[in-house]
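# what's the 3D shape of this:
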Amino acid sequence: MGVLMVSGTSSTTSNNGSTGSSIISALGTGSGIDTNKLADQLTEASKMVQAERLTTKKTLLETQISDFGLLRSSLSKLETAAAALGSADTFNAKALSIPETTLLGITKLDAKAVAGSYQLKVEQVAQAQSLSSGTFSSMTAPIGKGTLTIRLGEWNAAVNDFEVDSTKTGATITIDDTNNSLTGLRDAINKANIGVSASIVSDGGSFKLLLASKSGAKNEIEITAAEDAGALGLASFNFNETTRNLTQLQEGLDAKVRVNGLLVSRESNQIKDVVEGLEFDLFASSLTETVSVTINEDKSIAEQTIRDFVTAYNTFKTEVEKLVGFDTEAKGYGSLHRDPLASSMMKGLRNILSASVPGLSGGFTSLSNLGIRTELDGSLKITESEGNTGFRAAIDNNFALVRDLFVPKTSASVSGIEVTKYSAKSQPGTYDVVITQQPSKGKLTAGAMVATFPLDTTGKDYSFKLKLNDIETATITLPAGKIYTSGAELATELQSLINLDTNLKAVKSTLAVSFDAGKLVFTSDSYGSTSKVEFSTIGADMTDLGISVGAGTTGTNVGGTVNGEVAFGYGNVLLPALNTKAEGLSMTVQPGTTSGSITFSRGFAGTMTTMINDYLKTSGLIKEREANINKDIDNVKDDEETLNRRSEAYRARLMAQFQAMESIVRGLNSTGDFLDGILDRLPFTAKSG
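Predicted coordinates:
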């Protein structure tokens, strides 16, 4: 029995030891596992799904940024094509026909020229008056001190009667120690910039001052010297009704041209306003030759511009469809397929193409009126002819209506209101205008004239200072020893002298002087509450002219409403209230106007370019969308960094766990070494020697 027990015990123990030994043997001295590689694999598996999601999102966002750049480029090309349609010159283009001639040359044909045939006959070319001084031995020797008053007007044929042109200001030239020489006088006249040029010519060792006015009969020169008592000499430059010490070399003449039989005169040989929109230079005159000029409408430019726009839109649609729709080449939807901004933009463009233009009524109000249709695929097609309608008929028979469809248009129901401006904030439509306060100019009406005509200024103190719009003149004096035959002549003289004042010229203020019912009337040329006329000081004899110290009637600003909203008035300019539909429209109102209506349309081109600009401008919708996408990209990058940090932490935890496992394994290995041969050492199981 005992042998059997020992035998059984020995067998069981040996089997347990063999199993433990085999486990430990398999483990070796460590786990045998590449824990670094395992940690990497587990970490990568943990973050793979989130990383792929973030990568996909970032790729889409970066593609959208790129595609918005392509969209902006395509949209910009479309805007350029639309803007060309909004130019009035596109629809007002003209063609010119003229024979070869030596009499004149065409310098400009403007779009606003009126079509028609014009017979031009040049009867006289304009020339400038030329004056020469006496001789001087030196250009630098003193010539005298004081002032030279230069005025412009017209001399009679005998050159003994001068009629001042009150519309021209002239100048007062001061000669003092700084410019007391022929050279100094020349430079001072040229610096005055009044249309009189001065030069010095040498004449065999002596020198002469030459003066030349601008061309024209009423640009001739009058010069009156006021000499300083201790430095006489300037009187040698007098050229006035009393003394003419200069020699006239050439008189001033107007150009004379007959246009379709009507004789017109102009100061210059550069004719700019005889035929509207047509400018030409005169070279010579002829009493026999007539030049035939024909101006025709050139519709081809407008027609081609419309066709170019249709092509530009279809190109735009093809390019953008790949971004916002299904790209057949890439066999997938574009990155902006679900972008709300791109979708809204395309919808807005399609609406403009199909809708009526705001602010237009009657005539052509949409592209369909021109035979421009939208196809099923969204592209545009020009229908050349549909019976008596279609694109060809619109261009040939209703060109004015075609122009009104595309070009911005303003109009007023009464002649006393003129719309002069509009802004990006102005909304198309018709607005009622009611004038509640008339615009007026500052005005002073003198008392009845005491003196009678002819009026002789000899021995009289006709001097004064006047304030115009709160700007005071220097002392102004009527010329001594002059006789005025009528109130109109006196008024012209006063207007010329006042507008000649340097203080007024500096601020570009002018007035008009008239003679009405025996009284002088002084009227500011500006409207509004700052428009004033006042005599601040007067000479002893000014009461002869009915003039006393005091102010006249101050002007008023226009007042009124636009669509019932109180508008802002300044001078004769009326501006609709802010934050109203008519904001940005500006109109001038003539006195006597009581009410009317104004209409504004941006035209098709203006409507489209305004919308496109909302997307393209620096602070526009695309720029804002791109900024938001860039923020989303930055957020994805932040999420990627967060994911990487979490993954690194996860790997660190795995490595800690693996290190703990390795520690356990090493302990097991030590235990295995201890257990090795333990059965041989235990009592009753040890092997005998």
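# only C-alpha atoms for contact and neighbour calcs from this point on.
Will do.
# wait, what's in contact with Ile301?
The neighbours of Ile301, taking Cα atoms under 8 Å, 6 or more residues apart in numbering as the test, are 90-91, 93.
# which one of the residues you listed has the most neighbours?
Phe91 (27 neighbours; other Cα atoms under 10 Å).
# check the gap between that residue and Val402 for me.
The spacing between Phe91 and Val402, counted by Cα to Cα, to the nearest Å, is 9 Å.
# about what we covered before: closest to Ala192 among the contacts of Ile301?
Ala93 (40.4 Å; Cα to Cα).
# nearest spatial neighbour of that closest one, skipping sequence neighbours?
Excluding its sequence neighbours, the residue lying closest to Ala93 (Cα to Cα, 6 or more residues apart in numbering) is Ala111, at 4.7 Å.
# wasn't that neighbour part of a helix?
No. According to DSSP: H, G, I helix; E, B strand; the rest coil, the state of Ala111 is coil, so it is not within a helix.
# neighbours of it, how many?
Here the number of neighbours of Ala111 (other Cα under 10 Å) works out to 19.
# show me what contacts it?
88-94, 277.
# try it again at 7 Å.
The contact partners of Ala111, by Cα atoms under 7 Å, 6 or more residues apart in numbering, come to 89, 92-94, 277.
# next, the second sequence, to be compared with the first:
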Amino acid sequence: MGISSPGIGSNLDVNGIISKLMAVEAAPVATLDKKSASYLAKVTAFGTVSGALGTFQGALSSLTSLSGFQSLSSNSSDPNILTGSATSKALPGNYKVDISQVAQAQTLASGGYKSISSAIGLGAKTTINIQLGTVSGGSFGMSSLALGAGVVNGGITPGALSLNGTAIATDGSTRSAKLLADAINAKSGTTGVTAKADTTQTSATLFGSGGATTFGAIDTSGGGTYKLSVGGVDIISQATGIASGGAGAVDAAAIDAVLAGNNSVTQALANANITVSGTAADGTLRFSNTDGNNIAVNESTTGAVTGGIGNSGTANTGYSATVTSSVSLVSTNGTQISVGGSNPGAAGLTAGVGGAYLGATFAQDGTRSSGNIVIDSTNNTLQGIRDAINKANFGVTASIVSDGSTGTPNHLVLTSSATGANSNMKITVSGNNGDPADAAIESLLAYDPGGVQNLSQKTAALDTLANVNGIPVTSHSSGISGAVEGVTINAVKTGSATLTVAKDTGSLNSSISGFVKAFNELSGQIKSVSSYNAETKEAGDLLGDSTIQTLQASLRRQLTSSISGLQGSKLTSLSQIGIAFQKDGTLTLDNTKLQKAISTNFNDIAGLFAAVGRSSDADVSFVSSRTATKAGDYRVDITRLATQGTLTSAAAVPASTTIAADTVWTVKLNSSTSSASVTTASVKIPAGTYTPQELSTVLQAAINGASNFTQAGSTVSAAINDDGTLKINSTKYGSTSNLTLTSDTGTAVADIFGGAASVDGVDVAGTIGGYSATGDGQNLTGAPGAPTEGLKLEVKGDTIGARGTLGFSQGYAYQLDTLAKSYLGATGILTGRTKGLNDNVKDIAKQKDAFNAKLVDIEARYRKQYTALDTALSSMNKTASFLTQQFASMNK
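Alright, predicted model coming up:
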């Protein structure tokens, strides 16, 4: 193909002509580009406004709800001892707090096992029932044996006894339980162990038994003398020359006569802290010393004497016996006591680690869930038992701890999930279907603070004990709430500190200042994109835009209007707290005026900013509202109170009720709210004989222990009514609250409740402001279409009819937040405008692409036409040249 170059033959500038023609044809493309750039500039401007509005909305977040106005600070003089927090209900002040004990959880541990995966026992099906509750009475520690005769004569040698690694200072003078207890208590600050000497008491058969005395009448007619002394006090004596039964003779009746009177002997015994019980005449006479001192019983004789203690008619050459006592050790923090020393047996103790509850009783806490765990051949290992306990989730966590020894290092450790004295464990082990429990499992796990304790307590369940401004308080957790209204004190360790509660004006100032700053920044951004600069003669990209104008007007209108519905409030406008508009449309904050408002009307400031509902009835409280809810004062009228699903026994329960072994009931709880897997449970009731109160506690804990109820957040409460009937009710209120008990095995439901039928709960019913409302449990919500739409109230108490007035207001921050939401987000006005502009840009791009395609065709047509012209002109030029040449030749 030949090479062509347009215009060479014709001298016609084809390319130039086409270029100029195409420039004219392409002029609309520039218009489209300019239009697209304008749209994109507006998109950018709207993005700037959206960003500023979003920042402004963020500044409102701490002001839109009441929680943002819990503006009370709490500062501790020593955070290492305690910290605190305060709500709006608290009153400013200083609170002196002395913490003597910090709450802790109970920990129990088993003995050592060689392997965590080896079978324990024979695998017989065994049920473990875990209860949580309170231990009362008695103490935690150990008791010694009575001190031996060697101690009475020679004391306890130095170094013979140590407790928790501290030597107890004993010596040759430590010859009684009282002196031993004193020596132990002298070191209690180091050992954490206190001691109490047990009562010293003479033998019950010292003077006889079975109602008959063995004290023989004294006979000194042979020339002897006789004297009876107890604890160093001379009780009675007989001079020489008196025959048995004669005047002044000593016998059991004579001893009783002395001890029954008010005389120097009984006074001396009282001074020695010795008490008397029983009589010598019937063989029951005993002497006791409650302080633990030894009691020496002596018969002193001279010459020929017959009769006396255990002696009738035979020679009495004297009698001497010293009665000793034992000591009871108490661990002050409920942990095991380590006993050591060179000869702890002298103190009646055995070397090693030990400790258990002594003389205590356990009472189950009905508010804590209880349940059964089955151990059989599939899980009767240390790790299997651990996993079963953890899966059951009955308020106890199980773990396996190795002590590092080579023989049996592995211990099962159980820890209550919660702190407090009401979190003590009781673990009952029972068999199945009448069969006994596996003995090895029972030996491992059976634990009753009031009975057998096969597990060892390593840490005790303790409450936090404190004194707040002179008032003793107790808490199950490290947090103390309720001692001071609106204040929570968090105990860290024992000690004293002062908690200062004050108005947190700094946080409130910061929030309000942030609000003003964010508005001014938003106002500046709006101005920058929508105003005209006369000096530079430049207009903002959104000058005259209706969306921006509407936004600007809405912001100003809401900020300049007064807040209605603030029942009893003295603050209704921003100007009252120092916020006002300036000429340029920005806000200014007068801090002096704000501080005055905080000082004089602190509690009313929340109503200026947040959505607030205030009721004249303390049992009617504001819960929430919607954008459609209108501000105002609304009368509340209740026609029906919410109730709970309840089952009450047909008659009073007896003083004693026995639950048979393997008693299982099917319980349906709030069954209309979810599937049966969540609302139905098979509950095993622990066997035993119970008082009415114990029965209600056992049933409540057993039902609440069902795992599916726990997962669904469903619980029951049980109580004995004043008429002695037993009532169980769902703790949920409303039409979805119900309870049904059905017998499976063992003791029947009818045996407890008779023929009583359960009663379902109902929702609250009434009106708000005279408008209809919908009840859901104790919540009453205004119906759609009314000014009260979405206004949700919680109605408690026991009164129907008029329940006062609720004043509802929507503060500035709440209204502005609602306004911002309408402009932002996926369905917001600014989002819609931006989307429309972007769609326009896309449409222009499509138009431009189509027009560019058309320009290609136009250019091709022009090029074809001018190429043809160029060819024709070139041909003509050649012809003209030829003719010129021919004419020139002809002229020659």
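# rewinding a little: which of the contacts of Ala111 of structure 1 ranks first by neighbour count?
Greatest neighbour count in these, by other Cα under 10 Å, goes to Lys94: 22 neighbours.
# in this structure that residue contacts Ser300, no?
No. Look at Lys94 of structure 1 against Ser300 with Cα atoms under 7 Å: they stay out of range, at 9.7 Å.
# before we move on, the earlier item: in structure 2, which of the contacts of Ile301 of structure 1 still touch?
Compared against structure 2 with both residues aligned by TM-score structural alignment, their matches' Cα atoms under 8 Å, the contacts of Ile301 of structure 1 retain Ala93.
# tell me the secondary structure at Ala845 of structure 2.
With three-state DSSP as the basis, Ala845 of structure 2 sits in helix.
# residue in structure 1 matching it?
Using TM-score structural alignment, the equivalent of Ala845 of structure 2 in structure 1 is Lys637.
# repeat that for Arg557 of structure 2.
Residue mapping for Arg557 of structure 2 onto structure 1 gives Asn351, with TM-score structural alignment as the criterion.
# in what helix or strand does that match lie?
helix 340-354 (DSSP states H and E).
# give me the mean distance between that helix and structure 2.
Superposed on structure 2, helix 340-354 of structure 1 shows a mean distance to its aligned partners of 1.7 Å (mean Cα distance after the TM-score superposition for structure 1).
# in that helix, which residues are buried?
If you call a residue buried by 16 or more other Cα atoms under 10 Å, then helix 340-354 of structure 1 has these buried ones: 342, 345, 349, 352-353.
# please tabulate these in JSON lines, including the columns distance to Ile435 of structure 1.
Compiled in JSON lines, those are given as follows (distance: Cα to Cα, whole Å):
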{"residue": "Ala342", "distance to Ile435 of structure 1": "46"}
{"residue": "Met345", "distance to Ile435 of structure 1": "41"}
{"residue": "Leu349", "distance to Ile435 of structure 1": "39"}
{"residue": "Ile352", "distance to Ile435 of structure 1": "35"}
{"residue": "Leu353", "distance to Ile435 of structure 1": "38"}
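# tell me the one among those residues nearest to Glu44 of structure 1.
Ala342 (37.5 Å).
# map that closest one onto structure 2.
Match for Ala342 of structure 1 (TM-score structural alignment): Ile548.
# now its match: how far from Ser554 of structure 2?
10 Å.
# again, but for Val759 of structure 2
From Val759 of structure 2 over to Ser554 of structure 2 (counting by Cα to Cα), the distance is 53 Å.
# now Thr31 of structure 2
Distance from Thr31 of structure 2 to Ser554 of structure 2, by Cα to Cα: 35 Å.
# same deal with Lys668 of structure 2?
Counting by Cα to Cα, the gap from Lys668 of structure 2 to Ser554 of structure 2 is 54 Å.
# do the same with Ala687 of structure 2
Plainly put, Ala687 of structure 2 is 70 Å away from Ser554 of structure 2 if you go by Cα to Cα.
# same question, Val339 of structure 2
Taking Cα to Cα, one finds Val339 of structure 2 at 81 Å from Ser554 of structure 2.
# Ser531 of structure 1 -> structure 2?
Mapped onto structure 2 by TM-score structural alignment, Ser531 of structure 1 lines up with Ser737.
# quick check, that match in contact with Gly761.
Yes. Using Cα under 7 Å, Ser737 of structure 2 is in contact with Gly761, at 5.1 Å.
# what residues are shared contacts of the two?
Counting by Cα under 7 Å, 6+ apart, the shared contacts of Ser737 of structure 2 and Gly761 are 644-645.
# could I get the full set of helices for the stretch 401-550 of structure 1?
Taking DSSP state H, counting those that start in this stretch to define them, one finds helices in the stretch 401-550 of structure 1 at 487-499, 502-506.
# as a markdown table, the ones you listed with distance to Gly69 of structure 1 and mean neighbour count would be great.
Formatted as a markdown table, the helices of the stretch 401-550 of structure 1 follow (distance: least, Cα to Cα, whole Å; neighbours: other Cα atoms under 10 Å):
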| stretch | distance to Gly69 of structure 1 | mean neighbour count |
| --- | --- | --- |
| helix 487-499 | 58 | 21 |
| helix 502-506 | 51 | 15 |
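# switch those helices over to TSV; also include distance to Thr247 of structure 1.
Below are these laid out as TSV (distance: least, Cα to Cα, whole Å):
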stretch	distance to Thr247 of structure 1
helix 487-499	24
helix 502-506	29
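# indicate which one of these is closest to Ala39 of structure 1.
Of all those, helix 502-506 sits nearest to Ala39 of structure 1, with 86.9 Å by Cα to Cα.
# that closest one vs structure 2, average distance?
Helix 502-506 of structure 1 versus its aligned partner: 4.1 Å mean (mean Cα distance after the TM-score superposition for structure 1).
# now the angle from the strand or helix carrying Ile373 of structure 2 to helix 692-704?
Element membership for Ile373 of structure 2, per DSSP H and E: strand 371-375. With axes from the mean of the first three to the mean of the last three Cα atoms, to 10 degrees as the basis, strand 371-375 of structure 2 and helix 692-704 are set at 60 degrees to each other.
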